[in-house]
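Student: build me a model:
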Amino acid sequence: MTVISRLPEPVHQEWDWQLRAACRGADERLFFHPSGERGRAHDEREAAAKRICAQCPVRSRCLAHSLAVREPYGVWGGLGEDERSAILGPVTRRGR
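Tutor: As a prediction, the model looks like this:
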């Protein structure tokens, strides 16, 4: 007999926070830089993305997710790529 209490919760409960995100429906190009973007254009785009994050009701959940999976690209939970890298430190490969 299956013990239901030991089964994992439905997947939607793990990801439903994304439905409440302030960025939902926004142009994803605002959160992920195009190839070759540098300097002022990069800074302005990232600042605009962070302004959306600043008012997001699930910002902390988004940031926690990005840190847990070591998301390498984009603005997540109000932090850019370099800011998340500073928190996590360098990526190391096991067994090398």
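Student: when you work out contacts or count neighbours from here on, use the C-alpha atoms and nothing else.
Tutor: Fine.
Student: the helix or strand residue 44 falls within packs against which elements?
Tutor: Assigned by DSSP states H and E, residue 44 falls within helix 39-54. For helix 39-54, not one helix or strand is in contact under the criterion 3 or more C-alpha pairs under 8 Å, 6 or more residues apart in numbering; DSSP states H and E.
Student: here's the other one to compare against:
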Amino acid sequence: MRTRTKPLLREWEWQAGAACRGMDSSVFFSPPGERGPARREREEAARAICRGCPVSGPCGRFARESRQYYGTWGGRTEGERRSRELTPERRARPATAR
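Tutor: Model prediction:
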């Protein structure tokens, strides 16, 4: 029996170069009840890390393709990803065209 270990590892390789690797995930994910200025400040701190990250593109694609509903991924918050998915032109297209 052969496994797909090496190809599977290549699919996740981008994570090794992530600026957030080893960081506390609380920078990227909001605690329960976080609102207002505290949330905006935390999200901006996460975006600042993502701006300097060499793998923010693959990270953002991963979040979009795997439908990560929470957290900041590739410099985009859950609200930003959701609003991008719900733009009028995306809503107008049939699901099969996506």
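Student: coming back round to it: the helix holding residue 44 of structure 1 corresponds to what range in structure 2?
Tutor: The alignment of helix 39-54 of structure 1 onto structure 2 (TM-score structural alignment) spans residues 36-51.
Student: list the buried residues of the matching stretch.
Tutor: 42, 43, 44, 46, 47, 49, 50 (16 or more other C-alpha atoms under 10 Å).
Student: quick one on the thing from earlier: and the helix holding residue 44 of structure 1, how far from structure 2 on average?
Tutor: Comparison of helix 39-54 of structure 1 with structure 2 after fitting gives an average deviation of 0.3 Å (mean C-alpha distance after the TM-score superposition for structure 1).
Student: for the helix or strand following that helix, give me the average deviation versus structure 2.
Tutor: Following helix 39-54 of structure 1 in sequence order, the next helix or strand is helix 59-68 (DSSP H and E). For helix 59-68 of structure 1, the mean distance to aligned residues of structure 2 following superposition is 0.5 Å (mean C-alpha distance after the TM-score superposition for structure 1).
Student: what angle separates helix 59-68 of structure 1 from helix 39-54?
Tutor: 120 degrees (axes from the mean of the first three to the mean of the last three C-alpha atoms, to 10 degrees).
Student: which residues touch stretch 66-78 of structure 1?
Tutor: Stretch 66-78 of structure 1 has contacts (C-alpha atoms under 8 Å, 6 or more residues apart in numbering) with 31-33, 46, 49-51, 53-54, 58-64, 80-81, 84, 88.
Student: kind regards, and thank you for your time.
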